[in-house]
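Q: here is a sequence with its predicted model. Questions after.
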Amino acid sequence: MTDLVLLHGGNHGSWCWGPFVEALNQQPGGFERVITLDMPGCGKKRGRDVVSLRLDDVVEELNQDLHVLGVSQAVLLGHSIAGAVLPRMVLAAPQLFSHLVFLACALPDEGQSILQLLGSTLHGESPDHVGWPLDPVHSTPQAMAVAMFGQDLSPPTLEWLLGEVSQDTTPLCVATGSISREGYAGMIPASYIITLRDNILPVHWQRRFAQRAGAEEVIEIDTAHEPFVSHPQLLAEVVRGFERHR
C-alpha cells in the first residue's frame, strides 16, 4: 500500500477534502495514509503573509511537508489550479511520488500563467483563453464564487463551502507565475479525471490539459468542478482504482 496525497485548488484548503476522505475511509484497505496538504495561506496555514512567495517557494514547502511525514512513492492528486504545481513538485523531488492524478486541473502552456490562460472573457468567447462563467470585470466576488463552486450543492453545503473559501488566500504566484514543465514529460505515470459538467474548466479545455499533463489514462465523471464535495462517493470509487491497479 502507498500514501495518497491531496492538494487543493485556488481559495481552498485541506478542509475541502473532508467529505471525500470520509467516503474513501468507508471501505477498508486501500491507501496506507491519506495526507491533505495546504498551500501557504490556506487551510491550516491561514493568516500567513504570502505576497512575496515565489512558485518555487510553494513547491519547496509542500514537498518539505511530505519529507517530514516520511512520504515515498505516493500517489499525488491535485485539483484545479494545483495543475500548475503538481509537475513542479515531481521535478523538485521525484522520489516522493509514483503516480500523478490531475482532477479537473488547469495546465498553462509552457511559459504561460494561470491568469493568462484564463483571460478576461466569458467561456467560449476566445479560442485562446478558458474564460469565466460570469463577466470577471463586472461580477461581484460572491456571485462569481457561487457560479464557480455552487453546482450540485445544497444551500447549507454551499454556505459552508463559501464560508471556508472566503478565509483562504492562495499565494498569488500560483496564478500569476509563468509555468514551466521542462523535463517533466514521462517522469512518472499520470492520469487525468475530467469533470463533464464543469462550470469553471470546459471539457474541451480539460482534454487539452490532459494532453499537457502527459496523462496515459483519462477518466470522465459526470460531475461539476468540485466532486470531492458534490459526489464524494463517486470520486472515492474512482480514486480507489489507482491503488488497486498499482
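A: Noted; the coordinates are in hand.

Q: going forward, measure contacts between C-alpha atoms and count neighbours the same way
A: Will do.

Q: list the buried residues in the helix or strand hosting Asn63.
A: Here Asn63, judged by DSSP states H and E, is contained in helix 55-68. In terms of neighbour count (16 or more other Cα atoms under 10 Å), helix 55-68 has its buried residues at 55-56, 58-59, 62-63, 66.

Q: would you mind giving the residues you listed as TSV with distance to Lys44 added?
A: Below are the buried residues of helix 55-68 laid out as TSV (distance: Cα to Cα, whole Å):
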residue	distance to Lys44
Leu55	19
Asp56	20
Val58	15
Val59	17
Leu62	13
Asn63	16
Leu66	15
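
Q: ok, Leu201 touching Leu103?
A: No. Here Leu201 lies out of contact with Leu103, judged by Cα atoms under 8 Å, at a distance of 11.0 Å.

Q: ok, now which ones touch the residue nearest the centre of the chain?
A: A centroid search over the chain (Cα atoms, centre = their mean) returns His79, at 1.4 Å, as the residue closest to the centre. Neighbour list for His79: 7-9, 102-105 [criterion: Cα atoms under 8 Å, 6 or more residues apart in numbering].

Q: structure two is appended below for comparative analysis:
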Amino acid sequence: MSTYILIHGAFQGKWCWEKVKYSLEQKNHHVIAVDLPGSGEDMTPPQEVTLKSYTDKVIAVLEKVDSPVILVGHSMAGVVISQVAEYLPEKIQRLVYVSAIVPQNGQSLQDIMGDGGPKAIFNKTEKTLTLIDEYIVNEFFNECSEEDATAARRKMRPQPVLPFNGKVVLTEKNFGRVPCIYIETTKDHAIPVEAQREMYRQNSFDDVFSIDADHAPFFSQPENLTKYLHDIS
C-alpha cells in the first residue's frame, strides 16, 4: 500500500490528523504525521522558525522513506509541500492540497493572503501570531462537533510568522513534474472555497475533489477525507 506524509497548517500540529491517520492505517497504509518546527510538540523557538525550517523538517522525513510518498498539506502547508516537491520531486508520488494555499513561483504565503488571514494578535518579540479566541470556532471549526472544536482549541499554539514571508522557488523541471490533487472544502471560512478555486485553477491539477466541510475536514468530515486520500493511492 501507500505511504502518506501529513503536514498540518498554521496554529496546529500533527494532532489534527489523528482520525485520518488511524483510518488510513486501518486500510494498511503507512502514515507519518509531522509536527513542523515551533508547532505541536516541537519546541523550536518561534523566532528561529522559517520556511526553510519547515522544508528541512519534511525533507528529513522524506529521506528516511524508501519509496515515493503521497505528501499531503493542509492550509498553510500547501506552500511547504510545494517547495519540498521542488527539492525532491523523485521522492513524491503525488502532492495533495487539502483546503490549502497553492503558491506560484516567487510567491510567499503573505503575498497570497495579504491582510485576509485569520484574526490574530502579533507578538513582536517572539515573532508569533495568536488567534483571537472568539473567532477560532467560526473561522476554523464551524462544521465540527463541539467536542472536537473544544479539544482543538486547547491544542492550538501561537504561529511563527517568519515562514509566511518565505518565497517559494518552483520550476517546471522539478515541481512541475509531480502530479497534484486538490481537495476543496465548500464551507470553509478561513480560506473560502472561491479563493481555493482561484488558486487551483491557476495550476495544472490532475484532479479536484470536493467536501462539504469547514477548514478542518479531518474533524468535520474525516470519513470523506480518508476516502479521497485512499482513492488517490
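A: It's in. Note that this is a predicted model, so its numbers are computed, not measured.

Q: sorry, back to before: out of the contacts of His79 of the first structure, the closest to Trp15 of the first structure would be?
A: Trp15 of the first structure has its nearest neighbour among those in His8, at 8.9 Å by Cα to Cα.

Q: how much space is there between that closest one and Asp49 of the first structure?
A: Separation of His8 of the first structure from Asp49 of the first structure (Cα to Cα, to the nearest Å): 19 Å.

Q: so which of the two has more stuff around it?
A: Shown here are His8 of the first structure and Asp49; by other Cα atoms under 10 Å, His8 has more neighbours (25 against 12).

Q: tell me the counterpart of the residue nearest to the centre of the first structure in the second structure.
A: Under the alignment (TM-score structural alignment), His79 of the first structure pairs with His74 of the second structure.

Q: what's the answer for Pro40 of the first structure, then?
A: Pro40 of the first structure maps onto Pro37 in the second structure, with residues paired by TM-score structural alignment.

Q: same question for His225 of the first structure.
A: Taking TM-score structural alignment, the alignment pairs His225 of the first structure with His215 from the second structure.

Q: residues contacting its match?
A: Counting by Cα under 8 Å, 6+ apart, His215 of the second structure touches 99, 139-141, 185, 187-191.

Q: swap in Pro108 of the first structure?
A: Going by Cα under 8 Å, 6+ apart, Pro108 of the first structure touches 84, 114, 117, 179, 209.

Q: so after the one helix or strand the third one maps to, what's the next helix or strand?
A: Mapping Leu117 of the first structure onto the secondary structure by DSSP H and E places it in helix 114-118. Scanning the chain past helix 114-118 of the first structure towards its C-terminal end, the next helix or strand to appear is helix 141-149 (assignment: DSSP H and E).

Q: strands of the second structure, residue ranges please.
A: Taking DSSP state E as the test, the strands found in the second structure are 3-7, 30-34, 69-74, 92-98, 120-123, 128-131, 159-160, 180-185, 207-211.

Q: just give me the mean distance for the longest one relative to the first structure.
A: When the first structure is superposed, strand 92-98 of the second structure averages 0.7 Å from its matched positions, counting by mean Cα distance after the TM-score superposition for the first structure.

Q: and the contacts of stretch 177-189 of the first structure?
A: Outside of stretch 177-189 of the first structure, the residues within contact range by Cα under 8 Å, 6+ apart are 54-55, 84, 87-88, 90-91, 94, 97-100, 108-114, 213-216.

Q: now do 6 Å
A: Residues outside stretch 177-189 of the first structure that contact it (Cα atoms under 6 Å, 6 or more residues apart in numbering): 99, 110-113.
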